[in-house]
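Visitor: show me how the following folds:
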Amino acid sequence: MKLVRIQEMENYILANGTVSIDDLCERFDVSKNTVRRDLNRLTEKGVIEKVYGGVTATEKQLIPFENRHHVYNDEKVRIALHAASFIEDQDFVYIDSGTTTKWMFDHFPEDKFITVLTNNLDVINAVSDKENIELFVLGNHYQAKTRSFVNISSFSLNKYNVDKAFMACTGASISKGLTNADLHEYEVKKSIVQKENELFLLADASKFGQSTMLTYAPLSRVDHIITSAPLDESYKTFFQEENIVLHTV
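Guide: Next up is the predicted model:
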């Protein structure tokens, strides 16, 4: 599938810094014309620039999902626990996949009775034995690399009236919005943010100013942003204009 190939090509270039046209042809088993067309898409997006015989990355390397559990861990825990404080008794909440949202229920009070909808394996494990939390699980195919369940129909999502959605992202920026690197998870995230609910973004400061190929929502869609360090003034101005509440923990 073209979108998947371009996504994988972007990740490969970001991981290696500079690569040749011949290298990309061999790795993805496509012609030079196909590679050039794909690279034009990435050039327009601004993540690469062309050099003699190849291309070079213009953005910081994104950390592969399987390694994110060990990076910025203290920040992720603080963000998650603060996010959990916004959940009220009787709330029906969606908890997104990701390495930050997994910590939300580590110290969740037993006197709050809520309903959780999620496709996040770590969240499922965290709440499955809590008597005060009713659990609904999305997806019928487990994706090991992101520890989440995917293959979710829009019909199955539409039947749920979620009060609050706690979302993660691979990158966040004013121009590209909330982005994700996995095509299957993109479909889930996009469906959730299109519903009428209060939207919380959980993202450590390293995520801002980065982007991947798939935008699942504009940044203006967010109601609350919970992050780990002060952000650039351009973000603060944008948040004020869009009535987005910034929480730095």
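Visitor: all contacts plus neighbour counts: C-alpha atoms, from now on.
Guide: OK.
Visitor: residue contacts, the residue positioned nearest the centre of the chain?
Guide: Most central in the chain under C-alpha atoms, centre = their mean is residue 169, positioned 1.9 Å from the mean C-alpha point. Taking C-alpha atoms under 8 Å, 6 or more residues apart in numbering, we find residue 169 in contact with 98, 178, 179, 180, 201, 202, 203, 207.
Visitor: which of these has the largest number of neighbours?
Guide: residue 178 (30 neighbours; other C-alpha atoms under 10 Å).
Visitor: okay if I get the contacts of residue 169 as a markdown table plus distance to residue 83 and secondary structure?
Guide: Below are the contacts of residue 169 laid out as a markdown table (distance: C-alpha to C-alpha, whole Å; DSSP: H, G, I helix; E, B strand; the rest coil):
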| residue | distance to residue 83 | secondary structure |
| --- | --- | --- |
| 98 | 14 | coil |
| 178 | 18 | strand |
| 179 | 20 | strand |
| 180 | 20 | strand |
| 201 | 9 | strand |
| 202 | 7 | strand |
| 203 | 11 | coil |
| 207 | 17 | helix |
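Visitor: what's the closest of those residues to residue 24?
Guide: The closest of the contacts of residue 169 to residue 24 turns out to be residue 180 (C-alpha to C-alpha; 22.2 Å).
Visitor: OK, contacts around the closest one?
Guide: 169, 170, 171, 186, 211, 212, 213, 214, 215, 216.
Visitor: second input sequence below; structure requested for side-by-side comparison:
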Amino acid sequence: MAKKITEVEEYIFKNKEVKVQELMEVFKLSESTVRRYINQLLSDDKIQKEYGYVTANINDNLINIKARIDHLSDKKILISDLAEPYIKDRDTIFVDSGTTHMHLAEIMESKKDLTIVTNNLLFAIKVIDTDLDVNLIMIPGSVNRKTISATGDAAMRFIDDFYFDKSFITASGVSLENGLSNRTLPECDIKRKIISRSRLNFAMVDDTKFNQIYPFSFGDIGDFDYLFTNKKPDEKYIDYIKTVKTKIKWS
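Guide: Presented below is the predicted three-dimensional model:
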């Protein structure tokens, strides 16, 4: 059941809005089985139920990581494309946990002699599965099963040996009141550490992250040199960014 319900969850997030009948046909399941899966996902707050169909709950705190990669993927590709001109041959780059920058692997294909350091296991696997001319370094540590990333004291100590040309950092929420915030504390510790050890810091957030506040703040918008997003945010963000060093770009 666990594997099949995960496949159903991923399908819902990929398609955003799905009817019960469609799930029955795609997965060759009975109506009672589909409704049992739906009730389980509803109880876990992973989906929402509307009249005649179910939708992905994009506000869920830590939804299935594979589903998150597919969700909003077009926006994530646009955001990653903005980073391409800033990545230079022989750069040492840090890529943190999250899915917004998963498409960075594709835009790095034209670069030479890169060093990529990451605590993001899925991103590391994606890099390995390409022909990138890179030296890939995986940060050690305790693996968070929800974010598929390494964190903890071992990871923090390991980062002390590096200084990065550029870092690419994601966030669960962006607000003027709380800056960039995340759902879990261990990832925030890593993000803060990286910001202090990188020459240029790039925040990568899609438009759904703005005006969202989560428990753990890891930096102000002004701590970043660039903020990349897929569409122009509210004017209040534009006005604030004019007062700090940050440059904002949208696709």
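Visitor: quick check, nearest of the contacts of residue 180 of the first structure to residue 231 of the first structure?
Guide: residue 171 (13.8 Å).
Visitor: quick one: map that closest one onto the second structure.
Guide: In the second structure, residue 171 of the first structure lines up with residue 173, judged by TM-score structural alignment.
Visitor: so that match touches residue 206, yeah?
Guide: No. If you go by C-alpha atoms under 8 Å, residue 173 of the second structure and residue 206 don't touch, sitting 9.6 Å apart.
Visitor: follow-up on the earlier one: how far away is the match of residue 171 of the first structure from residue 69 of the second structure?
Guide: Going from residue 173 of the second structure to residue 69 of the second structure by C-alpha to C-alpha, to the nearest Å gives 17 Å.
Visitor: looking at these two, which one has more neighbours?
Guide: The neighbour comparison of residue 173 of the second structure against residue 69 (other C-alpha under 10 Å) goes to residue 173, with 24 against 20.
Visitor: that one: what's it in contact with?
Guide: 179, 180, 181, 182, 209, 210, 211, 212, 213, 214.
Visitor: closest to residue 220 of the first structure among the contacts of residue 169 of the first structure?
Guide: residue 178 (9.5 Å).
Visitor: for the closest one, give its distance to residue 107 of the first structure.
Guide: 28 Å.
Visitor: how about residue 95 of the first structure?
Guide: Distance from residue 95 of the first structure to residue 107 of the first structure, by C-alpha to C-alpha: 16 Å.
Visitor: so these two - more neighbours on which side?
Guide: Shown here are residue 95 of the first structure and residue 107; by other C-alpha under 10 Å, residue 95 has more neighbours (21 against 10).
Visitor: report the contact partners of the equivalent of that one over in the second structure.
Guide: Under the alignment (TM-score structural alignment), residue 95 of the first structure pairs with residue 95 in the second structure. Counting by C-alpha under 8 Å, 6+ apart, residue 95 of the second structure touches 101, 116, 117, 118, 119, 120, 167, 168, 169.
Visitor: so how many other residues sit close to the first one?
Guide: By that I understand residue 101 of the second structure. When neighbours are counted by other C-alpha under 10 Å, residue 101 of the second structure comes out with 26.
Visitor: the first structure: which residue goes with residue 231 of the second structure?
Guide: In the first structure, residue 231 of the second structure lands on residue 229 (TM-score structural alignment).
Visitor: what's around that match, how many residues?
Guide: Neighbour count for residue 229 of the first structure, taken as other C-alpha under 10 Å: 13.
Visitor: and if you look at the one 4 residues further on?
Guide: Residues contacting residue 233 of the first structure under the criterion other C-alpha under 10 Å number 9.
Visitor: quick check: the gap between it and residue 195 of the first structure.
Guide: Residue 233 of the first structure is 30 Å from residue 195 of the first structure, by C-alpha to C-alpha.
Visitor: that older thread, who wins for neighbours among the contacts of residue 95 of the second structure?
Guide: Using other C-alpha under 10 Å as the neighbour criterion, residue 168 leads the contacts of residue 95 of the second structure with 28 neighbours.
Visitor: identify the residues contacting that residue.
Guide: With C-alpha under 8 Å, 6+ apart, residue 168 of the second structure has these contacts: 93, 94, 95, 96, 101, 201, 202, 203, 204.
Visitor: quick check, it in a helix?
Guide: No. Going by DSSP: H, G, I helix; E, B strand; the rest coil, the assignment for residue 168 of the second structure is strand, not a helix.
Visitor: can you list which of the contacts of residue 180 of the first structure are found in helices?
Guide: residue 186 (DSSP state H).
Visitor: which of the contacts of residue 180 of the first structure are buried?
Guide: 169, 170, 171, 186, 211, 212, 213, 214, 215, 216 (16 or more other C-alpha atoms under 10 Å).
Visitor: could you dump the residues you listed to JSON lines with distance to residue 50 of the first structure?
Guide: Putting those into JSON lines (distance: C-alpha to C-alpha, whole Å) gives the following:
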{"residue": "169", "distance to residue 50 of the first structure": "27"}
{"residue": "170", "distance to residue 50 of the first structure": "24"}
{"residue": "171", "distance to residue 50 of the first structure": "23"}
{"residue": "186", "distance to residue 50 of the first structure": "28"}
{"residue": "211", "distance to residue 50 of the first structure": "19"}
{"residue": "212", "distance to residue 50 of the first structure": "18"}
{"residue": "213", "distance to residue 50 of the first structure": "18"}
{"residue": "214", "distance to residue 50 of the first structure": "21"}
{"residue": "215", "distance to residue 50 of the first structure": "23"}
{"residue": "216", "distance to residue 50 of the first structure": "27"}
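Visitor: sitting in strands, which of those residues do you find?
Guide: 171, 214, 215, 216 (DSSP state E).
Visitor: what does residue 181 of the first structure align to in the second structure?
Guide: Superposed on the second structure with TM-score structural alignment, residue 181 of the first structure falls opposite residue 183.
Visitor: lovely, talk soon.
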